[in-house]
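Trainee: Fold the following for me, if possible:
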Amino acid sequence: MFPTHDHIPKEKSVELFKSLTVHEKKFGERIRIESVILSKRKVQYEEQIKENPFHYDVWFDYTRLLISEGQERAEVEDCFERAIANVPPYMEKRYWRRYIWLWVYYAIYEELDANDPERCREVWTACLDIIPHRQFTFAFIWLMFAQFELRQLNLTGARKILGVAIGKCPKKKLFREYIEIELKLREFDRCRKLYEQFLKFVPDDSMTWMKYAELENLLGDDARARAIFQIAVQQPMLDMPEVLWKAYIDFEIEQGENERVRILYESLLRRTQHIKVWISWLEWETSNEEFDKARALYKRANQALEGSPAEERLLLLEQWKQFEQQHGTEEEQKFVEKMIPKRVKKRRQIIAVDGTDAGWEEYFDYIFPQDQDEHNIVEDREVCRKLYEQFLKFVPDDSMTWMKYAELENLLGDDARARAIFQIAVQQPMLDMPEVLWKAYIDFEIEQGENERVRILYESLLRRTQHIKVWISWLEWETSNEEFDKARALYKRANQALEGSPAEERLLLLEQWKQFEQQHGTEEEQKFVEKMIPKRVKKRRQIIAVDGTDAGWEEYFDYIFPQDQASKINFKLLEAARAWREKQALAMQLEPHEREDEEMEES
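Mentor: All right, here's what the predicted structure looks like:
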């Protein structure tokens, strides 16, 4: 052993070790030379650590030196313990990134070099205890600890670690690694639960939805995979929606569900009119040799992309042209040829960043034949509008004209304008056929799928008229939409509203209600309606001739409604109660006068 150097000044210590090293190289043995060099390096590291104990790279070099030189385990562990004692003074992750690897290196040493699993477990546990998880965490620490337990064949311990990790810091990496472990163990139910927890944490992660659906598909549960895809595409926010939709469509193609594929493309096109969606659908239809469907789809896509950039429209037309060359007739090829745009050279002014004129540049533009045709149509459209407006100034009560005007706007695709025309029309003080106009307005909103607007219109119409046909129309529409609870509530409301109407109308409503409950109601609801069905009774009434003389009697049928009978009984009871109250009040008024008369008689 060499004497300690703590009492020797730094300058003399360095010179001393230098002289000793030279001496040992000349006269010493190999072991003594290595020992001197090791001691010298230890002194250097100790001095650097003394100057800055948070210099973690020095600690790494120091521990590596001790391990590589085969120093005693106690000395190595002491070095590690001294190193990890220097916890970063700031609660910011960037200061901890280097420090945390000291713990990792320490745990690896205990597992591989010292071959002490228990000590290694203690190191991992202490490492996790010291990390301020509320501020930040390190996912890889949890994972390395779990992997250590798996190497020790402690599956329960590994699951417990990962479960705690997900609870404290639900990171994507942790979920994915945990799922991967369970997949390798063929624990598919656990995988499902993990995916569900994962997606609660990141519902916008498209890749996770896809992996979950892929798992179910691999397990042969196509219905479950489809349900996962359906929930996924309904999320309000997704990081890669186009990738998810493609995976969903590819899944249905793989299943051979052609109609489902078409429904998916329709749904996707309601969200985006991107050219790639159209091209993908068209290529799929063509690959299935559905040439008629593909041709109809090309026409539809061409119309839908009229407002898109010229390059996208040209791409579609070029592909359509190629399609017709392969699968179409000469007439169909000519039809597409006529729509190919002309490429023309144009000039435009260049404006610099500072707003000054920077000259002119040439560019190529495309002129589409159908755009020219539409320009003419727009002009004709405006002429028609002006004619209708002038016509309706002259005959504002003409329902058919209002309907034709709204129909024109609907055909032109201007739903808002058509709706506005209907609104103005039904507000006219006088109309020749209001019921026809209202029906057309309601049918328009039904066609648009605006269910709430339809209900508002029926409410408005019922404020104007309580006709049985309005109630029946509304009830049939709600039933056709399978809104059975709404229809049932509406039947009750209509039955109350029509209490003063003719018996035939009330009976018509109840018969339809009875039929509705037989199809869609419970036994209790059917009995409820049965109780309201009226009794058909035969009656006699006197016939009065035109001149006012008695012309005999005739028999007729009338209907007695149970609710009317109940109302009459209640009315009689109320009348009796009112008469009794009046009698009591009169008696109270007379009582003082009777007492005065008695007193006078006694006197």
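
Trainee: from here on, contacts and neighbour counts on C-alpha atoms
Mentor: Noted.

Trainee: so where do the helices sit in the stretch 451-600 of the chain?
Mentor: Using DSSP state H, counting those that start in this stretch, the helices of the stretch 451-600 of the chain run over 451-464, 468-480, 484-497, 503-520, 523-530, 562-602.

Trainee: For the residue nearest the centre of the chain, give me its contacts.
Mentor: What sits nearest the mean C-alpha location of the chain, by C-alpha atoms, centre = their mean, is Q235, with 2.7 Å. For Q235, the contacting residues are 203-204, by C-alpha atoms under 8 Å, 6 or more residues apart in numbering.

Trainee: can you tell me the helix or strand for it?
Mentor: Assessed by DSSP states H and E, Q235 sits outside every helix and strand.

Trainee: Distance check, it against I228.
Mentor: Remark: distance between Q235 and I228 (C-alpha to C-alpha, to the nearest Å) = 11 Å.

Trainee: With D129 instead?
Mentor: With distances defined as C-alpha to C-alpha, the gap from D129 to I228 amounts to 38 Å.

Trainee: Before we compare anything, build this one as well:
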Amino acid sequence: MVSVCEKDSKLPRPTRVKNKSPAAEQILREARERQEPEVLPSEHSITDSTELSDYRLRRRKEFEDRVSRGGRSDVQVWVNYARWEESQKDYARARSVWERALKDHHRNHALWVKYAESEMKNKFVNSARNVWDRAVYLLPRVDQLWYKYSHMEEMLGNIAGARQIFERWMNWSPDQQGWLSFANFELRYNETERARSIYERLFRCHPKASSFIRYAEFEVKCGEVSRARDVYERATEKLEGDYEEAEMLYLAFAEFEQGCNEFQRARVIYKFALDHIPKGRAEELYTRFIAFEKQHGDKQGIEDAIVGRRRTL
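Mentor: Coordinates of the predicted model:
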């Protein structure tokens, strides 16, 4: 005879609820946990090929029913369907599902990414290339597509192919980060001259202080101080009249000369900038100039800088 204690020990222990009003996330999580056994029967319940075929037929019908009941507009329904087909190793069916999804959601770049990545994961490299190619053709302004496409080729060791993808991307004049990614790609393979050429194209596409500064910093890292100085000098001519951009440039130029221990050059840059930028826009310049004189100048220089600033107030 089984005692009450023994009976109790066999019963599942009740869940202790600390919060009598559980959060929505907890409710959803528990609901999913309860549903999981219903979604996919455990493998040991399928004993032969006939049962497996029946299971697959039933699951496909469930997915098709979801699609027909309005799931076409829900991208995740398609993604789950395609991934289930992949889990069954039926890659042709999976590909068909992805393609059907794209007919309804061809502007959804995340769907293209998932499709291409699934092909890559399953080692269908040429199919992945085809997907990426179609994606960047249709959505050339979505940087993520170009990044991932070039990254795939680079990981495959197809450096020339990755470079070609970057070149196609640059034809669309992407933002500064796209150009910098291209330059960094070349530097990973010690292609310094190629990277330098990309920086030249960058500032022609984006004639901003930040473009010139990144170019000059690149030259400094390469140990080309004279080239870096030349970049800054060219930039001052390009940005003349654009006071906001020019101030940023002059500050970086002066800091560069300080880093080279060229204090007189830095002083000349500060003074030149203060002479050419309207006083009302030069607050940061004066602040940095005074700090510079306190560190590297003499008493007269400090006084002149302070007096110059007071005149703007």
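
Trainee: now the strands: where do they sit in the first structure?
Mentor: Secondary structure of the first structure (DSSP state E): strands at 342-351, 357-367, 535-544, 550-560.

Trainee: What angle do helix 562-602 and the third one make with each other?
Mentor: Counting by axes from the mean of the first three to the mean of the last three C-alpha atoms, to 10 degrees, strand 535-544 of the first structure points 70 degrees away from the direction of helix 562-602.

Trainee: so strand 535-544 of the first structure matches what in the second structure?
Mentor: The aligned range for strand 535-544 of the first structure in the second structure is empty, by TM-score structural alignment.

Trainee: Stretch 14-26 of the first structure too?
Mentor: The aligned range for stretch 14-26 of the first structure in the second structure is empty, by TM-score structural alignment.

Trainee: hey, where'd the helices end up in the stretch 51-200 of the second structure?
Mentor: Taking DSSP H, counting those that start in this stretch, the helices of the stretch 51-200 of the second structure run over residues 75-87, 91-104, 109-121, 125-138, 143-155, 159-170, 176-188, 192-205.

Trainee: Any chance of these in CSV with distance to C5 of the second structure as columns?
Mentor: Compiled in CSV, the helices of the stretch 51-200 of the second structure are given as follows (distance: least, C-alpha to C-alpha, whole Å):
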stretch, distance to C5 of the second structure
helix 75-87, 45
helix 91-104, 53
helix 109-121, 53
helix 125-138, 61
helix 143-155, 61
helix 159-170, 69
helix 176-188, 68
helix 192-205, 77
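
Trainee: Distance check, the spatially closest residue to Y95 of the first structure that is not a sequence neighbour against K50 of the first structure.
Mentor: Excluding the flanking residues, the one nearest Y95 of the first structure by C-alpha to C-alpha, 6 or more residues apart in numbering is P88, at 6.3 Å. Distance from P88 of the first structure to K50 of the first structure, counting by C-alpha to C-alpha: 16 Å.

Trainee: Which one of the two is surrounded by more residues?
Mentor: P88 (17 against 11; other C-alpha atoms under 10 Å).

Trainee: before we move on, back to that, which stretch among the helices of the stretch 51-200 of the second structure comes nearest E247 of the second structure?
Mentor: When the helices of the stretch 51-200 of the second structure are compared for distance to E247 of the second structure using C-alpha to C-alpha, the nearest one is helix 192-205, at 17.1 Å.

Trainee: rewinding a little: okay, the helices of the stretch 451-600 of the first structure in CSV with distance to E445 of the first structure next?
Mentor: Output for those, formatted as CSV (distance: least, C-alpha to C-alpha, whole Å):
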stretch, distance to E445 of the first structure
helix 451-464, 6
helix 468-480, 12
helix 484-497, 18
helix 503-520, 24
helix 523-530, 31
helix 562-602, 36
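
Trainee: Would you mind telling me which of these is nearest P309 of the first structure?
Mentor: Of these, nearest to P309 of the first structure by C-alpha to C-alpha is helix 451-464, at 34.7 Å.

Trainee: residue range for stretch 404-411 of the first structure in the second structure?
Mentor: The counterpart of stretch 404-411 of the first structure in the second structure, using TM-score structural alignment, is absent.
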